[in-house]
Structures are given as C-alpha cells and as structure tokens.
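> Task: produce atomic coordinates for the following.
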Amino acid sequence: MQISPSILAADFANLERELARIAEADWAHIDVMDGHFVPNLTLGLPVLERLAQISPVPLDAHLMIEDADRWAPDYAEAGASSVTFHVEAATDPVATARAIRAAGARASIALKPGTPFEPYADLLDEVDMVLVMTVEPGFGGQSFMTDQLPKITQVREAVAARGGQIWIQVDGGISQDTIGQCAQAGADVFVAGSAVYGAQDAAAAVQTLRELAGRHTHGQE
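Below you'll find the predicted structure:
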C-alpha cells in the first residue's frame, strides 16, 4: 500500500520544506494543470525539474493537460519517476506510454470519473499503473465519489486476469474515512492532499493512511 501525498495541498511558498514533511511517503504527487484540459493552472516542467532535484521521495507526475502525447515524455526526462497522462487527452496512448518508459519513468493512464475503463483495457500491456479519478480533476479538496468504486474493482479484475504487476491509483477525496473502501475495491496507491498536508504531523498522517489501507486489502474483509 503506497501513499502519494499531493503537493496541491502544500504551501507553495515553501515546497522544499513541504516535501521534507512527507519523507516517509512513497511518492510526492505533482498535479500539473494547464488551464485548458482542466480549469485550474498549477505548475509545469521547470518547477517539476527543480523539485526532482531536492525531493526526498520520487515524483509522481499527474498531467491534467491537453496534448499529452507531446508533453508527457518531457516530464519523465525532467525527473519524474512516474508520469500519468489522461486517456481523454492522448491521441496515441500506446506511443506516449512507450515514450515515457523509454525516458526511464513508469507510465500510467488516468480516467476521469465519466470515462469508462473498458475501451482502454488493452492498454494494460503498455502501462505500469492505472489512475481512477474519484473526483473531477482540476481542484483539491473535493468530495469523494463513491460511484467510482466499481470501476476500481473492474480495473483490479482486469489486471488480475492479465497477470503481472500493474498498480491501481486513486486520487480525489482520499482520507481516513475513504481509503479503506478504495483498498477493498482494489486500489493500492493512494493520492491524499489535505488528509496529509492538513495534518499537524504529516508523517503520522501518511502512516495512518497506509495502515488503514492495509487493513482493507482487496479480497479481505
């Protein structure tokens, strides 16, 4: 069970310090938004490249941007260890995933809440992770969408049928109240923003989330 705190909930004036607060996490989740694919605008390549140089944990880049085919490999080259792009923004997801891997990062596809998984099931041969969004992408602090739990299970079952090691990530409204449901549905990588950065002790919050997820592993009660 891996925890990937989202720096979208961090203090942007002190990102080096904020990354140090999550040194016990597995990843630092970097939300890249372009103001087009989603209405919000966050940070891009130069900032991620610098964060990769000082982060105590590997960077998990989530690209909520148009023209993912063009830009996704650059984020791997800039230092992200995992690069996630939205299938809705890619015209050639196979080539994009291969380019990310060729640049030395893990490749991942993301699905918005309204996007079904079935049309993209064949992409499992090309990716290392599938991100099921549990809120509409664009802003932090939104409420968890329980209607996405069956999609998580659907992806988990497809991964199990295929064999191999593909992670399933969830992002949006993940907290101590919701992480167990996601783990039970089949997720094993959890993006949490305010649940970690809103806590007095971010390291303790990471550990609590990890333990809660571990108690609800898929297939166990």
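> from here on, contacts and neighbour counts on C-alpha atoms
OK.
> So which residues of the chain form strands?
Listed in chain order, the strands of the chain (DSSP state E) span 2-5, 28-33, 59-64, 82-86, 106-111, 129-133, 167-171, 189-192.
> what's the closest of these to A202?
strand 2-5 (9.3 Å; C-alpha to C-alpha).
> Tell me how many other residues surround P116.
Counted with other C-alpha atoms under 10 Å, the neighbours of P116 add up to 13.
> now the other sequence, so there's something to compare against:
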Amino acid sequence: MERILAPSILSADFKVLGEQMELCEKSGAKYLHFDVMDGMFVKNLSFGVPVLASIQGHTGLVMDVHLMIEEPIRYAEAFANAGADILTVHYEACENLQETVDKIHACGMKAGITIKPDTPVDVLMPYLDQAEMFLIMSVEPGKGGQKFIPESLEKIRTLRALLEERGLHTDIEVDGGIGLDNVKTVLDAGANVIVAGSAVFKGDLSENVSEFVRIFEEDE
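Model prediction:
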C-alpha cells in the first residue's frame, strides 16, 4: 500500500501557511491534515470551514479533514464545498454513524472513521467496508505535543488483520506523537497514512518531510 505523509497544519506557521504548504508538497507529502475542534467534543477550539475554503485550489495536496466535533453530519456539505477530499469523523461523536458516513459519500468525499485511544477497535467491525480510511488516535484528541500511546500499535495490528481477513486494503491513518524516531514502528504495525505536526513544522520543514518520505520508501 502507498505510504503517505499528512502534515498537520495545527503546527504550521499561519503567517506563511502558503509557503509551508508548497514546501510540504515539493518535499514529498501527499496529504494536508486539517484538525477541526469545536470546544465541545474536545476542549480546544481550532479553525474551520473559512480557513479550508481560503486554501482551496492553492495546493495539489489532498485535503484530509479530521472533525473533532459533535454531530459532524451537520457540516458535511459545508466542508465538501470548502474543498475537503477526505472527511474523518469520530465514532464517539455521531448519534448515527452509518447515516453520517452515507452523507459524506453523498457529498462526494471519501469517508474516514476514527476512534479515541480508550475506544476498542471492535466498534469498527460493522463499518469495515463502509469507509475509505480508518484513523487510530495515538494520543487523546484535542491538543498537540502529547506522547505516543504504545498500546496504539496493537490496535493498528488488530485493525489491519480485520481488514485483511475481509480482503480490504483500506488506509489506516495514525495521528499523535509520531516523529522520525518512531514512525517505522507505526508503519510496521500496519499503518500507511502518517499524521505529523511538530515533527514536520519544527526546524527545517523540507528536510523533515524528505526524511519521513525516505523512511517510508526504505521500509517498503
């Protein structure tokens, strides 16, 4: 499966966001991870539809939008119009997850389903053939700078095995506490889409992205 780096712009410098997006793309990133927080499902607030709309058409990166909000079905159409390519919603935040996934597809986007660290992988079993991507949170959602939760590796392995048993080659994305020092372990567990924030945007952005890509290619 293709291995993809998804830099999280939660860690970007918004004064030069356009330049940083361009550097990410030129250095080998494929996705741009866009974290949306509502202050209810998680304590923090972040950006939303207007920021996504403002960068629409200014990059070739796939817009990978992660909604940490209550009842995300309410905003599926707005994010589609703003340029989201993949819309990932939390299992824990949806009253009717199937209806939410169907709405995302109806709006022309790929659907992602994510679970918090304390939520067991088993809850995803009814939806294994419903989503184009599953996101394993390896930190508590809602704030950056946390350490990777080691138990996440077993969840990734379990999910990959469940998908393979059904002949599904669905993307598994992992978000939280991933850097150059531990990304290989995450890939080896079965993930293929890696979200990284400070590990990309702190220091030399181009060099950081290139090093992630080198590890991806070396480990294939």
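> How close are the two chains, by TM-score?
Put the two chains on top of each other and the TM-score (TM-score structural alignment, normalised by the length of structure 2) is 0.93; 216 aligned residues with a C-alpha RMSD of 1.4 Å.
> okay if I get the strands of structure 1 as JSON lines plus distance to L43 of structure 1?
Shown next, in JSON lines, are the strands of structure 1 (distance: least, C-alpha to C-alpha, whole Å):
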{"stretch": "strand 2-5", "distance to L43 of structure 1": "16"}
{"stretch": "strand 28-33", "distance to L43 of structure 1": "6"}
{"stretch": "strand 59-64", "distance to L43 of structure 1": "10"}
{"stretch": "strand 82-86", "distance to L43 of structure 1": "15"}
{"stretch": "strand 106-111", "distance to L43 of structure 1": "19"}
{"stretch": "strand 129-133", "distance to L43 of structure 1": "20"}
{"stretch": "strand 167-171", "distance to L43 of structure 1": "18"}
{"stretch": "strand 189-192", "distance to L43 of structure 1": "18"}
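> got a markdown table for those strands, with distance to T146 of structure 1 and mean neighbour count too?
Conversion of those to a markdown table gives the following (distance: least, C-alpha to C-alpha, whole Å; neighbours: other C-alpha atoms under 10 Å):
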| stretch | distance to T146 of structure 1 | mean neighbour count |
| --- | --- | --- |
| strand 2-5 | 20 | 25 |
| strand 28-33 | 22 | 24 |
| strand 59-64 | 21 | 26 |
| strand 82-86 | 21 | 27 |
| strand 106-111 | 15 | 25 |
| strand 129-133 | 11 | 25 |
| strand 167-171 | 12 | 25 |
| strand 189-192 | 15 | 28 |
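> Quick one: closest of these to R17 of structure 1.
The minimum distance between R17 of structure 1 and the strands of structure 1 falls on strand 28-33, with 12.7 Å, by C-alpha to C-alpha.
> between the strands of structure 1, which gets nearest to G141 of structure 1?
Minimum separation from G141 of structure 1 across those (C-alpha to C-alpha) falls at strand 189-192, 9.6 Å.
> Can you tell me the residue that sits opposite V121 of structure 2 in structure 1?
In structure 1, V121 of structure 2 lines up with F117, judged by TM-score structural alignment.
> was I right about that match contacting T153?
No: counting by C-alpha atoms under 8 Å, F117 of structure 1 stays clear of T153, with 10.7 Å between them.
> Now do A158 of structure 1 against Y120 of structure 1, distance only.
Counting by C-alpha to C-alpha, to the nearest Å, the gap from A158 of structure 1 to Y120 of structure 1 is 11 Å.
> F144 of structure 1 now?
Taking C-alpha to C-alpha, one finds F144 of structure 1 at 23 Å from Y120 of structure 1.
> picking up where we left off before, wait, which of the strands of structure 1 is closest to A95 of structure 1?
Nearest to A95 of structure 1 among the strands of structure 1 is strand 106-111; the distance by C-alpha to C-alpha comes to 10.8 Å.
> so the closest one versus strand 129-133, what angle?
For strand 106-111 of structure 1 against strand 129-133, the angle by axes from the mean of the first three to the mean of the last three C-alpha atoms, to 10 degrees is 30 degrees.
> about what we covered before: which of A158 and Y120 of structure 1 has more residues huddled nearby?
Neighbour tally, A158 of structure 1 and Y120, criterion other C-alpha under 10 Å: the higher count belongs to A158, 16 against 13.
> Check the spacing between the nearest residue to that one once chain neighbours are set aside and A25 of structure 1 real quick.
Of all residues not flanking A158 of structure 1 in the chain, A121 sits nearest, at 7.4 Å (C-alpha to C-alpha, 6 or more residues apart in numbering). Counting by C-alpha to C-alpha, the separation of A121 of structure 1 from A25 of structure 1 is 29 Å.
> ok, the two, which is more surrounded?
More crowded of A121 of structure 1 and A25, by other C-alpha under 10 Å: A25, with 24 against 15.
> aligned partner of the more buried one in structure 2?
Checking TM-score structural alignment: A25 of structure 1 goes with A29.
> Give me the distance between its match and V62 of structure 2.
Remark: distance between A29 of structure 2 and V62 of structure 2 (C-alpha to C-alpha) = 9 Å.
> Please say which position in structure 1 F212 of structure 2 maps to.
Counting by TM-score structural alignment, F212 of structure 2 lines up with L209 in structure 1.
> show me the contacts for the closest residue to that match other than its chain neighbours.
Using C-alpha to C-alpha, 6+ apart and skipping the chain neighbours, the partner closest in space to L209 of structure 1 is Q176 (6.1 Å). Q176 of structure 1 sits next to 195, 208-209, 212 when contact means C-alpha atoms under 8 Å, 6 or more residues apart in numbering.
> The counterpart of V42 of structure 2 in structure 1: neighbour count?
In structure 1, the residue paired with V42 of structure 2 is V38, using TM-score structural alignment. V38 of structure 1 has 16 neighbours, counted by other C-alpha under 10 Å.
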